[in-house]
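Visitor: I'd like to go over a predicted model; first the sequence, then the structure.
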Amino acid sequence: PTLAEIRAITSTAFRRHPCLAEAVQQAVKGDKDMVCIAPTGSGKTLTFWMPLLFRKDGVQIVVTPLNLLGTQNVKELASYGIRACDIAEGRYRAITVNGGGFEKLWKNDAFTSRLISIIWDEAHCISTWSEFREEYKDAYRLRYLLPRTPFYLASATFDYDIKRDVFNTL
């Protein structure tokens, strides 16, 4: 889509004017990893959802450092008629996956072809929280499981050293 189309469709669907339409244009293209460094309140989160408007069967996986952020995202999407779930919220007591679980899901071309990107919200946490959140040290595994799925790193505080550490981790 053109930048004008992205702005028009987003304004209609989300009732907000997008400021980072170029990021969305790249995300919809889906051929490169992306980094979005922008201040709090500038619309980074909106860029997570905008590609869903252009890939009707598309799926976004969003990794957030706090349960509260995940819950807020799910509620916001619901207000726009987009179904989402926050697994960590605990509302779902059963999640069904065929035998082999998530590993089969990651190897299922029908599913992985629908992935728009894996979004790392507050991506600086991959570096700054990895000492006490061990799972951040293992984040690179997703790259091996989903080699064709772009990563989208979003942060307001992504200085050179943190960015380099995150790139090395992923």
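Guide: Great, that's in hand.

Visitor: From now on I want contacts and neighbour counts done on CA atoms only, so please keep to that.
Guide: Noted.

Visitor: In the protein, spot the strand with the most residues.
Guide: What stands out as the longest strand in the chain, according to DSSP state E, is strand 115-121.

Visitor: Which residues are in contact with the spatially most central residue of the chain?
Guide: The chain has Ile119 as the residue nearest its centroid, 2.3 Å off, counting by C-alpha atoms, centre = their mean. Taking C-alpha atoms under 8 Å, 6 or more residues apart in numbering as the criterion, Ile119 is in contact with Phe48, Gln60, Ile61, Val62, Val63, Phe151, Tyr152, Leu153, Ala154.

Visitor: try this one side by side with the last:
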Amino acid sequence: MKVRKEVKEAMEVLGIDQCRRGQLKPIGKILKGKDVLLIAPTGFGKSMVYQIPAVCWADRLTLVVEPLVALMHDQVKSLQSRGIRAAYLDSTQSAKEQEKVLHKVRQGSCSVLFVTPERLESHVFQKTVRKVDIALLVVDECHCVLRWGASFRPAYQKIGAFADGCSPRPVMLAMTATCPPEEREELLDALQMQDAICVERSLYRSNLVFLKKRVQSREGAKQALLQCLKKYGPQRALVFCTTIPCAKAAAEELKKHYPGEVALYCGKEKRDEDRILRGEARIIVATSALSMGLDLPDVELVVHLQMPLSLADYYQMAGRAGRNGETARSVLICCDADYRTNRYLLQSTLEGSSLERALELLDEIKNFCDEDRACMVQSLLGALGEHVKRCRYCTNCQKEKRK
């Protein structure tokens, strides 16, 4: 694909020698004023898809909605190092610091502004941005708009109304690694995206090996986790838990075996966040929230100590491994007790059609855990709308090979 002059110039600013396969198409659509839904795996480089247009439209504002503060800080630091006028607004700043950022926005001296979805509801914020020209509105991790997802955030459902209230209405880019075909229309409707073009890339990750281990109890799950860490001896590992109590208990247990090497990230307890982002913790225990805010390239092992709420959530978290292209493993520890726990969690927080859909997705991942013959990669990506050949390396493929 021929690269436009303005795109080449933006790439030079960002220090990019060449775009990866598939990045130029959504960039071109955005620069033509089209709304885009981008579905691509972790490691694809989705940030480049909005950063290049942002540089092309540097005299206007690109507003990026991120679910986690940690990811915002990381992105802003990277852009500022390239001389790009980037900033963020979040709860860690004082009122004076926030006003300083808003002043830059009003003066037109900010090209890229990162905010959480909740910030869009602020009257002070709305009053400021309504007076500036927002060229591009980026919605990262846009699957958070779906009510039945583990990552659901109510504020995401108000983003579409915010965009429609801007004059002129900005071009919108929504990005995610997981959005099955049957959910796309609802996602686009919830964000009120206009005639959006869906651009999707293969979710298949040839360097990521999917494994699973069935256990009979929580004690068995703990032992399986310790065995995984000992067997694969990773440079860096992520341990995901569905519940906060499980995450805290796992972190305490691992600290006994790996003193000084374990960090915990769950809920509002983020004391180890800086250590995690600096890459100082070798083993990170977290709830699903971290799956959207972590950009460490050298994760070699992801272990799910509890069953995730859906296959989409599972793939989102597993995808944190092997972002540098090196061989990595994702191990799913399966325990029937997790299914009952997850049903209780969903029934306690959802109702109506949202609960019905969430329980369907939970049954889907339970079947995935129970299935011992079908290729794990085929089953997983098939549920996400993509058909691939048997991987030959997952637990089930290896089991069939030995027969």
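Guide: Right, received. Where do you want to start? Everything numeric in this text was worked out from a predicted model, so none of it was measured.

Visitor: Just the TM-score for the two chains, thanks.
Guide: Their TM-score after superposition, calculated using TM-score structural alignment, normalised by the length of the first structure, is reported as 0.80; 161 aligned residues with a C-alpha RMSD of 2.4 Å.

Visitor: quick one on the thing from earlier: when you check the contacts of Ile119 of the first structure against the helices, which ones overlap?
Guide: By the criterion of DSSP state H, membership of those in helices covers Phe48.

Visitor: Can you flag the buried ones in the contacts of Ile119 of the first structure?
Guide: Among the contacts of Ile119 of the first structure, those scoring as buried are Phe48, Gln60, Val62, Val63, Phe151, Tyr152, Leu153, Ala154 (criterion: 16 or more other C-alpha atoms under 10 Å).

Visitor: ok, so of the residues you listed, who is nearest Glu135 of the first structure?
Guide: Lowest distance from Glu135 of the first structure to these (C-alpha to C-alpha) belongs to Val63, with 11.2 Å.

Visitor: Now which residue in the second structure aligns to that closest one?
Guide: With the correspondence set by TM-score structural alignment, Val63 of the first structure lines up against Val65 in the second structure.

Visitor: can I assume its match is in contact with Cys144?
Guide: No. Contact between Val65 of the second structure and Cys144 fails when scored by C-alpha atoms under 8 Å: they sit 11.4 Å apart.

Visitor: show me the contacts for His17 of the first structure.
Guide: In this structure, His17 of the first structure makes contact with Arg7, Thr10, Ser11, judged by C-alpha under 8 Å, 6+ apart.

Visitor: Would you mind measuring from it to Val28 of the first structure?
Guide: When distances are taken as C-alpha to C-alpha, to the nearest Å, His17 of the first structure and Val28 of the first structure turn out to be 18 Å apart.

Visitor: Kindly report the same for Asp165 of the first structure.
Guide: When distance is defined by C-alpha to C-alpha, Asp165 of the first structure is 26 Å away from Val28 of the first structure.

Visitor: quick one: which of those two has more around it?
Guide: Remark: of Asp165 of the first structure and Val28, Val28 carries more neighbours, 18 against 14, as counted by other C-alpha atoms under 10 Å.

Visitor: For that one, which non-adjacent residue is closest in space?
Guide: For Val28 of the first structure, the nearest residue in space outside its immediate sequence neighbours is Pro51; the separation is 5.5 Å by C-alpha to C-alpha, 6 or more residues apart in numbering.

Visitor: Run a quick neighbour tally on that neighbour.
Guide: Burial of Pro51 of the first structure, expressed as a neighbour count using other C-alpha under 10 Å, amounts to 25.
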